[in-house]
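Asks: Kindly generate the corresponding structure for this input.
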Amino acid sequence: MTVAGVPSRLRWKIELSPHIIAFVYPRFALRSLAPAAAALIVLGGAPVTGAAEDHTGTHGTPGAAGARDPYFPTLGNGGYDVRHYALTIDYGPESHVLTGTAEITARAGQDLSAFNLDLHGLTVRSAAVDGAPAGVTRAGDELTLRPARDVRRGDTFRAVVRYGGTPGTLTDSDDTREGWLRTADGAIALGQPKGSMTWFPGNHHPGDKATYDISVTVPEGLSAVSNGELRSQRPTADGRRTTFAWHSAQPMATYLATVGIGAYEITRSRPGAAGVPVHTAVDKTVAPRVGELVNRVPELTEWSVRKFGPYPFSSTGVIVEREGDADYALETQSRSVFTEDSFDAATLVHELAHQWYGDSVTPRTWRDVWLSEGFATYAEWLYLEEFEDTPVRASFEDAFDSEDNWAFPPADQPEAGQLLGDPVYERGAMTLQKVREAVGDATFFSVLRGWARTHRHGNASTHDFTAYVERESGKDLGALWDVWLYGDGRPERP
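Replies: This is a model prediction of the structure:
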């Protein structure tokens, strides 16, 4: 993620709202109750559906209501692994009403008598598991689905949730918004770290990645753009709306899924030297002013391929919205989102680098997010050196001199509200520069490419990275990690 409207060095300060944190932890206490007691507590009324079939004599237990992330313990869920989301959405920009169906294919990691999904705000109309109606209860952002029959460990099952309403947003402490953001002519969905649950139910933790089909129906004259490849574009039977069907064949974390709805100028180009097709969607009022940089997307993708290795997805591109429609840029998978004021060359490189570091190799937990933002910031430094005559070492010195970068260690943020604070970005990048100085250029760039290759389309932790670097370099770098990743306070100038 990058924030517009401030100098590059200061662009990264995004904090989560204290009031968001305040509602997370009380709900965690609620979900720590025994499952039978928790099932009786439903916020906002009675269960959505009637009781499911009697489970007397069965052996399943409920999946955990939360993935126990260090900073968001109630985000995500346990007991299953999502393999595929098929989302069918109808949205009216004038009414702001969304109607959706989520078909979730998952594999059970235990015998399941019930399991949870995350969903914020929208109303659930019905749910089914493997074709049979499922009982549904709700406590805040948690849906609990109780299948008619237990799902056995190792079995693949399909849950279908029909839902709708007016999707909303979550607001961070610096007034940054995430979720389903209304724009001048449509909407844009931005999900870091938890906004994706404002527009579809799912397992909203970065550790559970899945493939996607996203089908969006919008009024005639508007387009719907999403991740991956456009499979079809068809008018509805009445000719008043158009359905756009998108497919993402590579696994994706929920926070990286997006939908952009609006009057876009859309371009599709054939693969360039790197073999990557480019698909861009730019708000028509913005397009005349950003066209030159949009045309550089293939060039900068190819530059990134030379630095980081083969591009990990089937296409690349950008979505560019008007200023004010959002407050930042975000690395939504295969097609990053920008506002006009955040769309500059260095930020474009930052979000392109995320396709390797963050999107393909996704942090295992939110504590590991420096592996995403530190790498993307270092990519900016490489770009500035090659294209704008600013040596990487000069960027390092500038970051070192900033007091903001020493507020906390990048690999051990003190609280969720500082998840995306300055040290995660620039001290994370400084750590990479210190690794480069310790192991030499040849080994360092081999590590950058090898790390992306080794964990392609997976999840990785800080421990995974430090162990990988030491294994590839043959060096014990414990002292480096202690100072740059975990140390409190600024060391002596190196």
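Asks: drop to CA atoms for contacts and neighbour counts, all remaining ones
Replies: Fine.
Asks: Not counting sequence-adjacent ones, nearest residue to residue 376?
Replies: residue 350 (4.8 Å; C-alpha to C-alpha, 6 or more residues apart in numbering).
Asks: how much space is there between that neighbour and residue 11?
Replies: Residue 350 sits at a distance of 12 Å from residue 11 (criterion: C-alpha to C-alpha, to the nearest Å).
Asks: of these two, who's got more company?
Replies: Each of residue 350 and residue 11 has its neighbours counted (other C-alpha atoms under 10 Å); residue 350 has more, 28 against 19.
Asks: if we can go back for a sec, which helices and strands sit right next to whichever strand or helix holds the residue nearest to residue 376?
Replies: Taking DSSP states H and E as the definition, one finds residue 350 inside helix 345-354. Here helix 345-354 is seen to pack against helix 297-308, helix 370-388 when contacts are counted using 3 or more C-alpha pairs under 8 Å, 6 or more residues apart in numbering; DSSP states H and E.
Asks: One more, so I can put them side by side:
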Amino acid sequence: MRPTRRPPARRRTAVLATVPVAVAALLGATAPAAPCGPGAPGAGDPYFPLSGNGGYDVRHYDLTLRYESASRRLDGTAVLTARATRRLTRFDLDLTGLKVTRLTVDGAAARFTRDGQELVVTPSRAPARGRLFRVAVTYHGTPKPVTDPDGSADGWIPTDDGAFVAGEPQGAMTWFPADGHPRDKASYDFTITVPRGLTAVANGVPLGRRTAHGHTTFRWRETRPMAAYLATATIGDFQVERYTTRDGVRVYNAVDPREARAAAPVLKKLPSVLEWESRLFGPYPFRAAGSIVDHAPDAGYALETQTRPLYDSAPDLATLVHESAHQWFGDSVSLTAWKDIWLNEGFATYAEWLYSEQHGGPSAQRTFDSLYARPASDALWAYPPGDPGGPGHLFGTPVYARGAMALHALRRAVGDPEFFRVLRAWTAGHRDGHGTTAQFARLAEQKSGKQLNGLFRTWLFTPGKPDSTANPPLSPRPSARVDP
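Replies: Got it, this is the predicted structure:
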């Protein structure tokens, strides 16, 4: 994610006081605050206690949607195939603002109630632990975005010709029932019907389109695991461009005509950007790529929707590099807990620095130095990026810029060969899965043979501006363990 206009920033955050916390807890605590029992209404993330659910793991979503742009009515049927992680006499789905008219579990009608954003399901026959089961939910209504703790909107955001659908961090529940925490990733099929003349764009590869009775139906499929917040079903009047890169990646660009002229020279660089990032970070992790460039002035940000980043207006090159880097850092390798958001945003921001350095712009060192020159009172030092302190700080300057500074400090400490070896090992070892800050720190020590405790403590978990002499000398060590 990246702001596309300044001001205002993507996420407008208040500067709250921060207090020191034990580095042992920050580096070592990877489990949720509380275990998830059968039917738990949340996945245990302290930043978003009701995000996600307990007792099952979704394997696949099959979403059939019909959207009438004039009335802004959405009709949907979502079929979720999931595996029970324990016997489920009751379970929850995340869904808000839409009316459910029918719900079945394995074809049998199930009782359901609503409790805020929770759709509480009581099946007539409880799925046994380890068993695959299927939930079908039919629903309709006028979807609206949710307002996040920092005041920004995400989810189904209406536009003058359709919808800008961007779900980070909790907006998926505004348009389909989901296990909404990024710890539960699944494959997706989309069937989206819209008025003739509009285009519906989702993730993965297009499977075809059909027009009849004044409407066009678009089908999409994403076979790689995807967090719910990365799903999109953006609708609008789009000019479409399709081609295949020399690496065999299928590109699909959808651009609002009002943004086409400004977007064209930047989108033209997408194949070369992906090739460059593949050399640095490892092979591109998906079969498909592309861009959705909408005209959505009320959004104010871009999002790394999987395989096809979403832009609220024509992006600049830095934004394209940022959102493309997220395909490795955030999409393929996803968060385990929202407090580790720097693993997404710090890495994508550092990709911008590297691109500048290698394409005639300021070096990463120069960018680091200019940031470090900011006074201790600057918002850059308001809170440590390794645990921002709450959901209102997820998308603030420290997460992006100081997170990137942490990576540059690591690069200086271990040298370029080891640094890029760490990045490639990270994306390869956690592909299609999840990662934590503790795991990344351990990997950096393993690959470099250096003790990096002080570096990560200073740049990720110490409140305030780091002292330029705070890092102790680095020395080889046989153990890869990260101590508190």
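Asks: before we move on, the earlier item: quick check: the aligned residue for the residue nearest to residue 376 of structure 1 in structure 2?
Replies: Counting by TM-score structural alignment, residue 350 of structure 1 lines up with residue 322 in structure 2.
Asks: In contact with residue 38 of structure 2, which residues?
Replies: Residues in contact with residue 38 of structure 2, defined by C-alpha atoms under 8 Å, 6 or more residues apart in numbering, are 54, 55, 86, 87, 88, 89, 90, 91.
Asks: Helix, strand, or coil at the fifth one?
Replies: Yep, that's residue 88 of structure 2 we're talking about. Under the three-state scheme (DSSP: H, G, I helix; E, B strand; the rest coil), residue 88 of structure 2 adopts coil.
Asks: and it, how far is that from residue 181 of structure 2?
Replies: Counting by C-alpha to C-alpha, the gap from residue 88 of structure 2 to residue 181 of structure 2 is 19 Å.
Asks: out of those two, which sits in the busier spot?
Replies: Neighbour totals were compared for residue 88 of structure 2 and residue 181, and residue 181 leads with 28 against 21 (other C-alpha under 10 Å).
Asks: need the contact list for that one.
Replies: Contacts for residue 181 of structure 2 were tallied using C-alpha under 8 Å, 6+ apart; they are 43, 51, 52, 53, 170, 227, 228, 229.
Asks: so where in structure 1 does stretch 99-119 of structure 2 end up aligned?
Replies: With the alignment judged by TM-score structural alignment, the segment of structure 1 matched to stretch 99-119 of structure 2 spans residues 123-143.
Asks: For the matching stretch, which residues meet the burial criterion?
Replies: The neighbour-count criterion (16 or more other C-alpha atoms under 10 Å) identifies 123-124, 126-130, 133-143 as the buried residues of stretch 123-143 of structure 1.
Asks: would you list every one of the helices in the stretch 1-150 of structure 2?
Replies: In the stretch 1-150 of structure 2, the segments counted as helices under DSSP state H, counting those that start in this stretch are 23-28.
Asks: What segments of it are strands?
Replies: When assigned using DSSP state E, counting those that start in this stretch, the strands of the stretch 1-150 of structure 2 occupy the ranges 2-3, 56-68, 73-84, 91-94, 99-105, 108-109, 111-115, 118-122, 132-141, 146-147.
Asks: And for the stretch 151-300 of structure 1?
Replies: In the stretch 151-300 of structure 1, strands defined by DSSP E, counting those that start in this stretch lie at 156-165, 169-171, 177-182, 187-190, 210-219, 223-226, 229-235, 241-252, 259-262, 264-269, 278-283, listed in chain order.
Asks: would you list the ones you listed in a markdown table and tack on mean neighbour count?
Replies: As requested, the strands of the stretch 151-300 of structure 1 are arranged in a markdown table below (neighbours: other C-alpha atoms under 10 Å):
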| stretch | mean neighbour count |
| --- | --- |
| strand 156-165 | 20 |
| strand 169-171 | 20 |
| strand 177-182 | 22 |
| strand 187-190 | 26 |
| strand 210-219 | 23 |
| strand 223-226 | 27 |
| strand 229-235 | 15 |
| strand 241-252 | 21 |
| strand 259-262 | 25 |
| strand 264-269 | 16 |
| strand 278-283 | 24 |
